[in-house]
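**Q** For reference, the sequence and a predicted model appear below.
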Amino acid sequence: MPILSFSSNDIDVITGKKTRTIRKAWKTPLKVGDRLYCYWNLVSKEKMKIFEAFVTKIEDIPFEDIKDNDELAVEEGFKDSKDMLREFKKMYGGRINPNENFQIIYFEKINIDDWKGDKIDEKAMITKRADILFDSGKFDKSTMCYDAALRIDPDDVYLLNKQGDNLSRLGKFIDAIECYDKALEIEPDNVYILNNKAIALLNSGNINEAYKVSTIAYNFRPSSPIILYWRGFILEMLGRYDDALKVYDKLIEIDSENPEVWNSRGNLLSDMGLLEQAIESFDKAVEVCLDDSEMDAGSINRMGNAYIDLGKYDDALDCFNKAISLEKHNIDFLLNKGVVLMELGKFEEAIDSFNKVLLRNPDNEDAFFLKEECLENL
């Protein structure tokens, strides 16, 4: 019973795009007609059966003809022959004898009803793999798996929504919207998919249409925190600040312990010129954070800018130091810190901050000229 194990590099095998593989020849080499039992990550906790197949063609090839063959490597899904060689060394425990014989194995998947071994739920298997890839941020690979699962069941609302989310993360917003539309044909009152579509429309630059779809979702569920959050943001993008503020205030009544809501409200109030209220909102965001990892460095920086506008430079400096502690190489934060240090007359410290900016971006004109101004005041 020949068994083959495939890894994360072999995603095309699961999706059916690739129907061949290269392996070291066994003591009893494979031959045409052999039945293959194929697994995903056979020796790991993620082990799962993926399919059975018949060998349809075999090409014997010495390792000498493989190791520098970039064309063959690319056909196998690798960047080049060196990348393929690294995979072979992992697969076979290190060094490979140049005289070793390999086989290029061509195969054809067997219909699951004709399997001899344990049968699987193929759609569930592919979906699980897609979800794992999605959660690990490998969106280019997960989209291939969602496509493969949708070929099995094109009307699965979960898959259509997940593929839409996946395509959105790849910046393919029009394709994502098509997925959401297909899902909404089946479940037109699914508020989460409506909200996802609104977000995709917003990201594609179609803000007015995003607002219309958000309104549909809102009418179905006016107290949903996620719908309210994005509705407030869309209204903000439309310049309807008063309406956006009402939405954020309503959301705070529902979910007052969410730092993201307080941050968004603070950003909005800052844009409205209501600086004292903005600072109160930012302060509340910091207060409700469970730990530093939840703190929004960008919003803390905005709070610092609000303090500058109010002439409260010591408070502004505290904010910029806190933002830098979270994102120590952020040029904007370092630049802002330098500016407030200048206002406080601490020119040597300001120069140090501007030097950190110039170290990361030597062409930053703001840092250059502000540093020159500090040097003149020493």
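**A** Thanks, I have the structure now.
**Q** For the rest of this, base every contact and every neighbour count on C-alpha atoms.
**A** Fine.
**Q** Show me what counts as buried in the strand or helix carrying residue 230.
**A** Assigned by DSSP states H and E, residue 230 belongs to helix 225-237. Of the residues in helix 225-237, 225, 227, 228, 229, 230, 231, 232, 233, 234, 235, 236 count as buried by neighbour count, 16 or more other Cα atoms under 10 Å.
**Q** could you dump those to CSV with distance to residue 90?
**A** Shown next, in CSV, are the buried residues of helix 225-237 (distance: Cα to Cα, whole Å):
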residue, distance to residue 90
225, 47
227, 47
228, 49
229, 47
230, 46
231, 50
232, 51
233, 48
234, 49
235, 53
236, 52
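**Q** out of those, what pair is the most spread apart?
**A** 225 and 236 (16.5 Å; Cα to Cα).
**Q** Look at the spatially most central residue of the chain and give its secondary structure.
**A** Central residue of the chain (Cα atoms, centre = their mean): residue 137, 4.4 Å from the mean position. The three-state label given to residue 137 by DSSP: H, G, I helix; E, B strand; the rest coil is coil.
**Q** cool, residue 283 as well?
**A** Relying on three-state DSSP, one would call residue 283 helix.
**Q** What ranges does the stretch 251-378 of the chain have for its helices?
**A** 259-271, 275-288, 297-309, 313-326, 331-343, 347-360, 365-376 (DSSP state H, counting those that start in this stretch).
**Q** this is the other structure I want to compare:
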Amino acid sequence: MRNSRPRLFSASLVVLLLSLSACSVERGAGRLVEEGNNLTQEERHAEAIPLYEQAIAQDPERSKAWFGKGNSLRGLERYEEAIDAYDKGLEIDPDEAEAWYDRGGSLIDLERYEEAIASFDKALAIDPDYSEVWSDRGVLLMELQQYEEALTSFDTALEIDADDAKTWNNRGHLMRALRRYEDAITNLDTALEIDPDLPDAWNNRGIAIALLGRHEEALTNYDKALEIDPRFARAWSNRGQSLASLERYEEALTSFNAATETDPDYSEAWNNRGVLLSILGQNLEATRSFERAVQADPDNESAANNLLRMNGNVLDPNINR
């Protein structure tokens, strides 16, 4: 009988020690994930990953550590590894809508659009009011030229959040793709009322106006975009296109130069520059521009055709946006 009490005490002590050990792991892994998340927010992804891995080593079932690791891997453009990390986290917690959304983002980065839409659909099945997912889903569908479905996605996003400037901008972009230019401008005006500092909306508005033949007015929009973001290569290239349409060729060349200096891999800007140089009779420099365009994007058919045709001086006249 005298030995029974110590045994009970020892058993209680073991339970207590196990509980303390579990709490220690909980606090340790949780703290590591929190520190990793802070580094990820600061875009210090290479430093964040070891913290997530330490958390996983302590607690392999901690889904947030896997999701955080996925986000940092995506930040380092290691997209396949990011998807693997999201998948491991989703095996543990399949009802995390944000993780499905982030997984879809990595699939977009790999241009696996159909799979990305499937991932977004998983997120929306969990959270039908996730407006950002609806908006990005619309962008993907637009990329796949499924315009009516894209419009439905944008409209659903705006029913949830009518003050999302980026969605209004995306809807305006879609209206432009459908050649509904006045509707595009109306949508882009709404985007800019909400966020006047959205350079993409100013650029898209400029394109829609230019497609209506109002190039002077388009220039004002491109200039607004570039005032906000001086390194906006597409706006520089579009500005060059409108200047070329107004036969202000030297100014157009300056804009195309700015576009290619800002983004040396911008194939369309190199092609536009080549077309303009050919107009100016600078065929050798035009050829070099077409070569750069094809080097940057071997699928740029306009640039490839222009390069082939240079000897005969017969060019594809299209300047691309």
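**A** Good, I have the coordinates. Since the model is a prediction, treat every value here as computed from it, not as a measurement.
**Q** What does the superposition give as a TM-score?
**A** Put the two chains on top of each other and the TM-score (TM-score structural alignment, normalised by the length of structure 2) is 0.70; 258 aligned residues with a Cα RMSD of 3.0 Å.
**Q** ok so, going back, out of the buried residues of helix 225-237 of structure 1, which is nearest to residue 341 of structure 1?
**A** Nearest to residue 341 of structure 1 among those, with distances taken as Cα to Cα, is residue 236, at 32.3 Å.
**Q** which one in structure 2 is aligned with that closest one?
**A** With TM-score structural alignment as the criterion, the equivalent of residue 236 of structure 1 in structure 2 is residue 176.
**Q** Now its match: closest residue in space that isn't a chain neighbour?
**A** residue 184 (5.5 Å; Cα to Cα, 6 or more residues apart in numbering).
**Q** what helix or strand does the one you found sit in?
**A** Applying DSSP H and E, one finds residue 184 of structure 2 within helix 181-194.
**Q** Just give me the match in structure 2 for the residue nearest to the centre of structure 1.
**A** By TM-score structural alignment, residue 137 of structure 1 lines up with residue 77.
**Q** next one: residue 250 of structure 1
**A** So, by TM-score structural alignment, residue 250 of structure 1 is matched to residue 190.
**Q** For the residue nearest to its match when sequence neighbours are not counted, give me its contacts.
**A** Sequence neighbours aside, residue 168 is the residue nearest to residue 190 of structure 2 in space, at 6.7 Å (criterion: Cα to Cα, 6+ apart). Counting by Cα atoms under 8 Å, 6 or more residues apart in numbering, residue 168 of structure 2 touches 154, 158, 187, 188, 190, 191.
**Q** quick one: residue 168 of structure 2 and residue 7 of structure 2, what's the gap?
**A** Distance from residue 168 of structure 2 to residue 7 of structure 2, counting by Cα to Cα, to the nearest Å: 71 Å.
**Q** Residue 47 of structure 2 too?
**A** Applying Cα to Cα to residue 47 of structure 2 and residue 7 of structure 2 gives a distance of 48 Å.
**Q** and if you look at residue 139 of structure 2?
**A** In terms of Cα to Cα, residue 139 of structure 2 sits 67 Å off from residue 7 of structure 2.
**Q** neighbour count winner among these two?
**A** The neighbour comparison of residue 139 of structure 2 against residue 7 (other Cα atoms under 10 Å) goes to residue 139, with 23 against 11.
**Q** Aligned against structure 1, show me the partner of the more buried one.
**A** That one, residue 139 of structure 2, aligns with residue 199 by TM-score structural alignment.
**Q** Mean per-residue distance, the helix or strand encompassing its match versus structure 2.
**A** For residue 199 of structure 1, the host element (DSSP H and E) is helix 191-203. Here the mean offset of helix 191-203 of structure 1 against structure 2 after fitting is 1.7 Å, by mean Cα distance after the TM-score superposition for structure 1.
**Q** Mind giving me the packing neighbours of the lengthiest helix in structure 2?
**A** For structure 2, the longest helix by residue count, based on DSSP state H, is helix 4-41. Secondary-structure packing of helix 4-41 of structure 2 (3 or more Cα pairs under 8 Å, 6 or more residues apart in numbering; DSSP states H and E): helix 45-58, helix 63-75.
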